[in-house]
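Q: just coords:
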């Protein structure tokens, strides 16, 4: 699993081919707010606050917004509208992630004395194990085509509750694998429901993280962005 590296570019060769955009704003980068497409989409942008595996607001997150490249936002909006016809909705945790945020994750991982979030996020691992397999200096989120999210079931009056997926977001461990053997049949069925809905609009799951999806083909597969989320 490669959680915060979550969609790492995968190999040194691939990473060498990725360049950082000179864009200084979301507009210059072609990033749009998903709420321009779906104004009432559910969001809990974890890295804009303290409820995340680092335990503090992450560099580059100046506002709790989901920014994506336009084709990705369009596709995600289609997923949401299709789900609503079945009394389901998405809930978004993260979208585009500035490169400076990934650097913040790496600094945190090197601080072996900060164990505040271990019980919730990596209970079965020593923090020294997170660098490399879990946290790396390049993330696919920085390309603007990846989202972390879950599913909610809603009543006719729009009261929604998250489906049980078996782990929290950003759980470091094998139970977060989409096809994990140590989750219940219902939890697996809920993951499959999300996977099927996302796949219909071209999103591919990262199999080591049930919440992690990337639109295929990516609009800018060789470009990283570092504009702030604001």
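A: That came through, no problem. Remember, it's a predicted structure, so these values are computed and weren't measured experimentally.
Q: From here on, just use CA atoms for contacts and neighbour counts.
A: Will do.
Q: now the helices for the protein?
A: 12-16, 26-29, 70-84, 99-110, 118-121, 185-199 (DSSP state H).
Q: which residues touch the fifth one?
A: Contacts of helix 118-121 with the rest of the structure, by Cα atoms under 8 Å, 6 or more residues apart in numbering, involve 53, 127, 170-172.
Q: Quick one: closest of the helices of the chain to residue 142.
A: helix 99-110 (5.9 Å; Cα to Cα).
Q: so who does the spatially most central residue of the chain touch?
A: Nearest to the mean C-alpha position of the chain, by Cα atoms, centre = their mean, lies residue 148 at 2.6 Å. Contacts here follow Cα under 8 Å, 6+ apart; on that basis residue 148 touches 92-95, 211-213.
Q: for the longest strand seen in the chain, which positions count as buried?
A: Taking DSSP state E as the criterion, the chain has its longest strand at strand 146-154. Buried residues in strand 146-154, counted by 16 or more other Cα atoms under 10 Å: 146-154.
Q: and that strand, how far out from the chain's middle?
A: 10 Å (Cα atoms, centre = their mean, to the nearest Å).
Q: Please apply the same query to stretch 87-97.
A: How far stretch 87-97 lies from its chain's middle: 8 Å, per Cα atoms, centre = their mean.
Q: Next, count neighbours for residue 71.
A: Neighbour count for residue 71, taken as other Cα atoms under 10 Å: 16.
Q: pretty sure it contacts residue 219?
A: Yes - here residue 71 lies in contact with residue 219, judged by Cα atoms under 8 Å, at a distance of 7.3 Å.
Q: dropping in the other structure now:
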């Protein structure tokens, strides 16, 4: 949780080679709880899909949680086309708040919270969610209520960037402990956390490869 942060779009991340495993996308239906389609109804067909080993690992995470607690998926796979829509929408929010930013500045600021589908020069990228290796995840109690994490994932674009950070200190001790509980459980099963977003974890993608010092990623983007 206190390790130095590296952005998803940083050169040392996006330049890591990908050796695609061709592992299938599978649905979490009947295995892991989930909420309604996030962001847009356009995600309905995809958001419950994950790479097979990611689902296996999530089931192990859930089995290790304290009694009465379960995981709830907010979002899994995103098509590159929808990921690009999210990027453009968030860039519009960024420019609305800071209209004097130039193209490069607005791109980089947008990329802090929404992974781009291409470099600023147009080179295709493999955003974590578009690989099927990334999950936005929460913990719920026995009544299906999300634990107190200091904010809800669905409000990521309405709150400050600082509040989204995994190690945010401006939240209650209970919320801090719940973020730590989630992170500890996920990291134990081999996931890595994107520390600008306490809810985002991935396995097998370039960010995972960078964070674990693996020689290559095993999941690339799926069209």
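A: Yes, it's here. Everything numeric in this text was worked out from a predicted model, so none of it was measured.
Q: care to give me the TM-score?
A: TM-score for the superposed chains, counting by TM-score structural alignment, normalised by the length of the second structure: 0.70, backed by 190 aligned residues with a Cα RMSD of 3.3 Å.
Q: on that earlier part again, please identify which of the helices of the first structure is closest to residue 45 of the first structure.
A: That would be, of the helices of the first structure and by Cα to Cα, helix 99-110, which comes in at 13.3 Å.
Q: Same question for the closest one: list its buried residues.
A: For helix 99-110 of the first structure, burial by neighbour count (16+ other Cα under 10 Å) applies to 99-106, 108-109.
Q: what ranges do the strands span in the second structure?
A: Listed in chain order, the strands of the second structure (DSSP E) span 25-27, 33-34, 49-51, 70-75, 134-140, 192-193, 200-202.
Q: Nearest to residue 166 of the second structure, out of these?
A: strand 192-193 (8.3 Å).
Q: quick one on the thing from earlier: need the max-distance pair from the contacts of helix 118-121 of the first structure.
A: With Cα to Cα as the measure, no two of the contacts of helix 118-121 of the first structure lie farther apart than 127 and 170, at 14.1 Å.
Q: Look at those two and report which has more neighbours.
A: For residue 127 of the first structure versus residue 170, neighbours defined as other Cα under 10 Å are more numerous around residue 170 (22 against 18).
Q: Any idea how many residues pack against residue 143 of the second structure?
A: 8.
Q: ok, it to residue 69 of the second structure distance?
A: Distance, residue 143 of the second structure to residue 69 of the second structure, using Cα to Cα, to the nearest Å: 9 Å.
Q: same check, this time on residue 137 of the second structure
A: The spacing between residue 137 of the second structure and residue 69 of the second structure, counted by Cα to Cα, is 13 Å.
Q: same thing with residue 41 of the second structure?
A: Counting by Cα to Cα, the gap from residue 41 of the second structure to residue 69 of the second structure is 28 Å.
Q: out of these two, which sits in the busier spot?
A: Set residue 41 of the second structure next to residue 69 and count neighbours by other Cα under 10 Å: residue 69 wins out with 19 against 9.
Q: Check the alignment and tell me where that one lands in the first structure.
A: Alignment note (TM-score structural alignment): residue 69 of the second structure maps to residue 88 of the first structure.
Q: list the contacts for its match?
A: Residue 88 of the first structure touches 151-154, counting by Cα under 8 Å, 6+ apart.
Q: Report the contact partners of the closest residue to it other than its chain neighbours.
A: Leaving aside its chain neighbours, residue 88 of the first structure sits nearest to residue 153 (4.5 Å; criterion: Cα to Cα, 6 or more residues apart in numbering). Neighbouring residues of residue 153 of the first structure by Cα under 8 Å, 6+ apart: 87-89, 160-163.
Q: Okay, residue 153 of the first structure and residue 107 of the first structure: tell me how far apart.
A: Separation of residue 153 of the first structure from residue 107 of the first structure (Cα to Cα) stands at 37 Å.
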